[in-house]
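Enquirer: here is my input, please return the structure:
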Amino acid sequence: MHKVLNFPTLAVLIYLLGTGLPAFGLNLPVSAETDRLLLAAEESLKSNNHRDAREFLSKAQALSSDLPKQFYFLYGTVLFHLDEHDAASTNLVKFIENAERGSTQYNEALGFITAIQKRGGGRENKPATKRNPETSLQPTSILDSSEKQYVKGITQLYLAESESKALLKHINDMLSSYALKPAAKIIKQGQRPLVRYRLSHDGAGNILTSSQKITPYNKTNTRSTVSTSKLNVFGVDPFVTYRCSTGTNSCWLRSPTTGSQWLEISQNEEAAAEIARASTALIKLLQKEAR
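Expert: Just a heads-up that it's a prediction; the model follows:
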């Protein structure tokens, strides 16, 4: 049973998490869920909602490493409209390599690449200057109006002195409330350790992740080790994705820098979505503060 949330967290979940979330608990096969997310992204594109489309595609990317060619067309189109021309070109070229020559989407993809070249974008038109990862920022590191309202609401609820501190408190409350629980009351030899997470930032563009690994030996004795890792926000795609698994009975949030597993909580897709949303907003804020 999950720990009861304190008032600010509960209020945030009611008012900020309660709308706009996908249907959960359907247990669709990975391939079907990927197709569902691509369809949702396509619908968002039709309504010119490019940021929602990107979020659907990011979730599809987190689900599967074997993505259909349609993914690359949609992702390239979204990135084109978000003015991320290098990444758009990469995805569109990957689509074109596998698309039917002369098809409607094939021609559309070629049109996007031509438009990118005319705007001076794309890898082949850029001067060979070195990028400094310490100062480079993604164009997506801008809070849109809905994200600004979201951050404002969290800051007011937590009565924090800054937006980044409010987001950190919210994320850490969620990580604590949905921390992994022992799989069984009886301790078995070789039982995998539980890990507790806590985030902070150092004021220099780094998110620090403190991981406390708790290894049970018997009913009363455990071994605890703490490690800290650093995630630099400069130049990274701020969108944090997640994946939940019934096999592990947990949800993993993926590192925005490597795509590898970053934070693990008990299986609760709504909670994972909220932590991902708050983490994305936090990264964008830290990127903005470092400008």
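Enquirer: only C-alpha atoms from now on, for both contacts and neighbour counts.
Expert: OK.
Enquirer: so the residue nearest in space to the middle of the chain: helix, strand or coil?
Expert: Ranked by distance to the mean C-alpha position of the chain (Cα atoms, centre = their mean), the top residue is residue 240 at 1.3 Å. At residue 240 the chain is in coil, as set by DSSP: H, G, I helix; E, B strand; the rest coil.
Enquirer: what does residue 196 give?
Expert: strand.
Enquirer: residue contacts, it?
Expert: Applying Cα atoms under 8 Å, 6 or more residues apart in numbering to residue 196 gives the contacts 175, 176, 179, 180, 211, 212, 213, 214.
Enquirer: which of those residues fall within helices?
Expert: 175, 176 (DSSP state H).
Enquirer: what's the closest of the contacts of residue 196 to residue 286?
Expert: Of all those, residue 286 sits closest to residue 175, with 20.0 Å by Cα to Cα.
Enquirer: want to throw the contacts of residue 196 into JSON lines with neighbour count?
Expert: Below are those laid out as JSON lines (neighbours: other Cα atoms under 10 Å):
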{"residue": "175", "neighbour count": "22"}
{"residue": "176", "neighbour count": "17"}
{"residue": "179", "neighbour count": "21"}
{"residue": "180", "neighbour count": "21"}
{"residue": "211", "neighbour count": "19"}
{"residue": "212", "neighbour count": "17"}
{"residue": "213", "neighbour count": "18"}
{"residue": "214", "neighbour count": "16"}
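Enquirer: want to put them side by side, so please do this one too:
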Amino acid sequence: MAASICSYVALHSHAADQAQFSGGEAEHYLSELKSRYGLAGEREALLAHGNGLLDRYALRVAYQVGVANPQDLSYRLSIGKSGELQVREEVRGPGNGIAVHNRNLSVFGLDPYLSYRCPPQGLVCIIDSPADGTPLVTILRDPAGAEELAKALSFLIRNLQKG
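Expert: Here you go, the predicted structure:
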């Protein structure tokens, strides 16, 4: 148990460390994203990257072998009014039913560095909301993917905080 707590803390703090680039590293990261997605704006590139990562690491029924009630879980990010990040969550059960939940995250006054958790005995990684620490998004268990998503969302929140 102590080892899992240590690995959790290491992963948890590692995400924040990776997102806190110096000016040159941040500029390189943002220019790479703009080039990759063929977009001129940092905000648009960060949004495209975040949504791409959410698509890639979406929790699908196919990954949930042996789970009693498997569900597809997917997310979509968008920009709301000034200083607001919108998170759309879609949960699709084994039948045709779908539940949609929308969450608006006001970014002003928040610590922009998101953390994540990837419990050792689980199928998921969770990116925590900087507003209240509750789960913001849940993805397939992939610590490197969770780290990259936390970094992209941290940069997006910092960008939105600029106005």
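Enquirer: related to what we said a few turns ago, compare the contacts of residue 196 of structure 1 with structure 2 and list the overlap.
Expert: Retained contacts for the contacts of residue 196 of structure 1 in structure 2, judged by both residues aligned by TM-score structural alignment, their matches' Cα atoms under 8 Å, are 175, 176, 179, 180, 211, 212, 213.
Enquirer: what's stretch 106-121 of structure 1 aligned against in structure 2?
Expert: Matched against structure 2 by TM-score structural alignment, stretch 106-121 of structure 1 finds no partner residues.
Enquirer: what residues of that stretch count as buried?
Expert: 106, 108, 109, 112, 113, 116, 117, 121 (16 or more other Cα atoms under 10 Å).
Enquirer: where along structure 2 do the strands fall?
Expert: Here structure 2 has its strands, by DSSP state E, at 72-79, 84-92, 98-106, 116-117, 124-128, 135-140.
Enquirer: okay, the ones you listed, which one's buried deepest?
Expert: strand 116-117 (a mean of 26; mean count of other Cα atoms under 10 Å).
Enquirer: give the aligned range of that one in structure 1.
Expert: By TM-score structural alignment, strand 116-117 of structure 2 lines up with residues 242-243 in structure 1.
Enquirer: measure the mean distance from that stretch to structure 2 post-superposition.
Expert: Taking mean Cα distance after the TM-score superposition for structure 1, the mean distance separating stretch 242-243 of structure 1 from the aligned residues in structure 2 is 0.5 Å.
Enquirer: let me have the strands of structure 2 in TSV, extended by distance to residue 49 of structure 2.
Expert: As requested, those are exported to TSV (distance: least, Cα to Cα, whole Å):
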stretch	distance to residue 49 of structure 2
strand 72-79	10
strand 84-92	14
strand 98-106	18
strand 116-117	17
strand 124-128	16
strand 135-140	15
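Enquirer: not counting sequence-adjacent ones, nearest residue to the equivalent of residue 162 of structure 1 over in structure 2?
Expert: Under the alignment by TM-score structural alignment, residue 162 of structure 1 pairs with residue 41 in structure 2. Distance criterion Cα to Cα, 6 or more residues apart in numbering; nearest residue to residue 41 of structure 2, sequence neighbours excluded, is residue 34 at 6.8 Å.
Enquirer: how far away is the one you found from residue 137 of structure 2?
Expert: Per Cα to Cα, to the nearest Å, residue 34 of structure 2 is found 24 Å from residue 137 of structure 2.
Enquirer: quick one: closest of the strands of structure 2 to residue 25 of structure 2.
Expert: Checking the strands of structure 2 against residue 25 of structure 2 by Cα to Cα gives strand 116-117 as the closest, at 21.6 Å.
Enquirer: output the contacting helices and strands for the lengthiest helix in structure 1.
Expert: The longest helix of structure 1 (DSSP H) is helix 269-289. Other helices and strands packing on helix 269-289 of structure 1, by 3 or more Cα pairs under 8 Å, 6 or more residues apart in numbering; DSSP states H and E, are helix 163-177, strand 242-245, strand 250-254.
Enquirer: closest one to residue 36 of structure 1 among these?
Expert: That would be strand 242-245 among these, by Cα to Cα, at 15.0 Å.
Enquirer: what residues does residue 167 of structure 1 make contact with?
Expert: Listed by Cα under 8 Å, 6+ apart, the contact set of residue 167 of structure 1 reads 151, 154, 155, 278, 279, 281, 282.
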